[in-house]
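Undergrad: Any chance you can model this:
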Amino acid sequence: MAFERVSSEVVWRGRIATVRVDRFRHDDSPEIATREIVEHPGAVAVLAHDHEFLYMVRQPREAVGEEALLELPAGKLDGADRDPLATARRELAEEVGKGAARWRWLMKFYTSPGFADEQVHLFLATDLHDESAESADDERIEVVRWPLERLDDAIAECADAKSLVGLLWLRREQLTGRFP
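TA: Next up, the predicted model:
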C-alpha cells in the first residue's frame, strides 16, 4: 500500500523533539489521513560487557513516573554529523565511565513508529577499559554492573524498550552459542 505526504506543518519545536501535523493520501482511498508525528534526531544504545558483567544504568525517567529505570547506556544523536558510533562512544564514557576496544553495530529499529520517527542504533561494546567523560549536569545516573549470569533477571526487571531489544538480542546469542 503506497501513500504520499500532501502537507506538513510544524506545530511545536522543543530542545529534543519537534511535533508536526502531516496529511497523507493513500492509494486505496481518496480520503486524507491526518497524523501527529514527533520528530526525533535518533539515538543509540550500547550493550557493553566484559564477559562477566553487563554495564547498565539506573536513572529517573520523569515522563513515565519512574524513579530508577534500569537501562542500557544510551543517548540522543547530537552534533553536526550525528554519527551513531561517535555518539555510542561518548555515551558509554559519560554514563558508565568505560570505553571499548571493539565496537560492533548490531541493528537499528524504530521505538514507536505509530507516532514518532525516532530510530535507535544498537551497538555491542567489548574489550572494555576505564574512560571518563563529562556528563550533563542534570543527569542522575547510577552505574549498574549486572552479572551476565543473571541476564534473565535484568530482562525481567527492565521496562525500557531500547534496553529490552538489546538484552533480548544478547540472550538469543547466549542461547544459540554465539555469545559475543
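Undergrad: contacts and neighbour counts: CA atoms only from here.
TA: OK.
Undergrad: Quick check: most distant residue from the centroid of the chain.
TA: P30 (37.0 Å; CA atoms, centre = their mean).
Undergrad: Just to be sure, that residue is in a helix?
TA: No: applying DSSP: H, G, I helix; E, B strand; the rest coil, one finds P30 to be coil, outside a helix.
Undergrad: For the comparison step, fold the sequence that follows:
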Amino acid sequence: MNSLEEKTLHSEEIFSGKIITLEIQDVELPNGKRAKREIVKHPGAVAILAVTDENKIVMVEQYRKALEKTIVEIPAGKLEKGEEPVNCARRELEEETGYVCESLELLTSFYTSPGFADEIVHVFLAKGLTKKENPAALDEDEFVNLEELTLAEAQQYVKEQKVYDAKTIYAVQYLQLQEALTAK
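TA: Down below sits the predicted model:
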C-alpha cells in the first residue's frame, strides 16, 4: 500500500441502473482513520473526433437531461460489456452521424470525474469519412441533430457555451493545437 492509498474495508452496492451503479465504501485513510466514499461505477465510453475531407468537425446536438439543455458534442457512447473501444467508436460514429471511417487513431483516454466516478473516456480521431447510405440506427431513446463545423465555428461554440463538455472542448483544443503546429 502506498502512502496515499485508501484501503477498502467494506463496499455496498446501493443502486444498479442501466448505465451506472453506485457503491458506498468504508475506507481506511492513510492516517488510520476511517471515511465513507460514494463511488459511481461506469463501463467506460468512447468519443470520436471525426473530421471530414473538407476539415469540418462532425458533431451532434442533443438534449442532456442532467443539464436541462441542449449542447453540441462530438459523437460518443457507452462501451458495451466486453466491447473493444475501437469497435465501439466505429459503431457510435455510424449510429450517431451516419458516417463510417477509413482510420481511427486513439488520441487519449481520461477519467471524467475521478473524485467520485471510475468512468474512462477513450477519444479517437476518425478520418477518411464516408456517409453510409443505410447507417445503423440510433438507440431508441436517442435523438440528435447532425452539425458539421469549421474549427473557427467550433471555437465560437465553446465561447458561446453551445459546446460545454470536456471531451468536446478537448477535441476542439486538440485541433487548434494541430493547426498551430502545422503553421510553424
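Undergrad: quick one: what's aligned to the residue farthest from the centre of the first structure in the second structure?
TA: Using TM-score structural alignment as the criterion, P30 of the first structure maps onto G32 of the second structure.
Undergrad: Report the separation between the residue farthest from the centre of the first structure and E4 of the first structure.
TA: To E4 of the first structure, P30 of the first structure is 12 Å away according to CA to CA, to the nearest Å.
Undergrad: Would you map the helices across the first structure?
TA: Secondary structure of the first structure (DSSP state H): helices at 84-96, 151-157, 161-175.
Undergrad: Quick check: buried residues in the second one?
TA: By 16 or more other CA atoms under 10 Å, the buried positions in helix 151-157 of the first structure come out as L151, A154, I155.
Undergrad: how close does the first one get to V57 of the first structure?
TA: Distance, L151 of the first structure to V57 of the first structure, using CA to CA: 14 Å.
Undergrad: repeat for R145 of the first structure
TA: Distance of R145 of the first structure to V57 of the first structure, computed by CA to CA: 8 Å.
Undergrad: before we move on, what about I141 of the first structure?
TA: Distance of I141 of the first structure to V57 of the first structure, given as CA to CA: 6 Å.
Undergrad: and what of D22 of the first structure?
TA: Distance of D22 of the first structure to V57 of the first structure, computed by CA to CA: 36 Å.
Undergrad: Ok, T176 of the first structure next?
TA: Distance, T176 of the first structure to V57 of the first structure, by CA to CA: 27 Å.
Undergrad: Among the two, which residue is more densely surrounded?
TA: It is V57, of T176 of the first structure and V57, that has more neighbours when counted by other CA atoms under 10 Å, with 20 against 8.
Undergrad: Return the residues in contact with that one.
TA: By CA atoms under 8 Å, 6 or more residues apart in numbering, the residues touching V57 of the first structure are L69, L70, E71, L72, P73, E95, V96, I141, E142, V143, V144.
Undergrad: Quick check: the second one touching K162?
TA: No: checked against CA atoms under 8 Å, the pair L70 of the first structure and K162 is beyond contact range at 11.0 Å.
Undergrad: Strands along the second structure, start to end?
TA: Ranges of strands in the second structure, per DSSP state E, are 7-16, 21-28, 34-41, 45-51, 57-64, 69-73, 76-78, 99-100, 103-111, 120-127, 130-131, 145-149.
Undergrad: Pick the most buried one from these.
TA: Of all those, strand 45-51 carries the top mean neighbour count, a mean of 26, counting by mean count of other CA atoms under 10 Å.
Undergrad: okay, and that strand goes to which residues in the first structure?
TA: Under TM-score structural alignment, the match for strand 45-51 of the second structure is residues 43-49.
Undergrad: contacts for the matching stretch?
TA: Contacts to stretch 43-49 of the first structure, defined as CA under 8 Å, 6+ apart, come from residues 54-56, 72-77, 84, 87-88, 92, 118-128, 162-163, 166-167.
Undergrad: ok, T130 of the second structure touching S103?
TA: No: counting by CA under 8 Å, S103 is not a contact partner of T130 of the second structure; they are 11.2 Å apart.
Undergrad: Can you report how many residues lie near the aligned partner of E173 of the first structure in the second structure?
TA: Under the alignment by TM-score structural alignment, E173 of the first structure pairs with Q178 in the second structure. Neighbourhood size, Q178 of the second structure [other CA under 10 Å]: 11.
Undergrad: Q178 of the second structure and Q25 of the second structure, how far apart?
TA: To Q25 of the second structure, Q178 of the second structure is 42 Å away according to CA to CA.
Undergrad: got it, and E148 of the second structure?
TA: 44 Å.
Undergrad: can you check K36 of the second structure too?
TA: The gap separating K36 of the second structure from Q25 of the second structure is 6 Å, by CA to CA.
Undergrad: Same question for Q155 of the second structure.
TA: Per CA to CA, Q155 of the second structure is found 41 Å from Q25 of the second structure.
Undergrad: likewise I120 of the second structure?
TA: Relative to Q25 of the second structure, I120 of the second structure is positioned 20 Å away (criterion: CA to CA).
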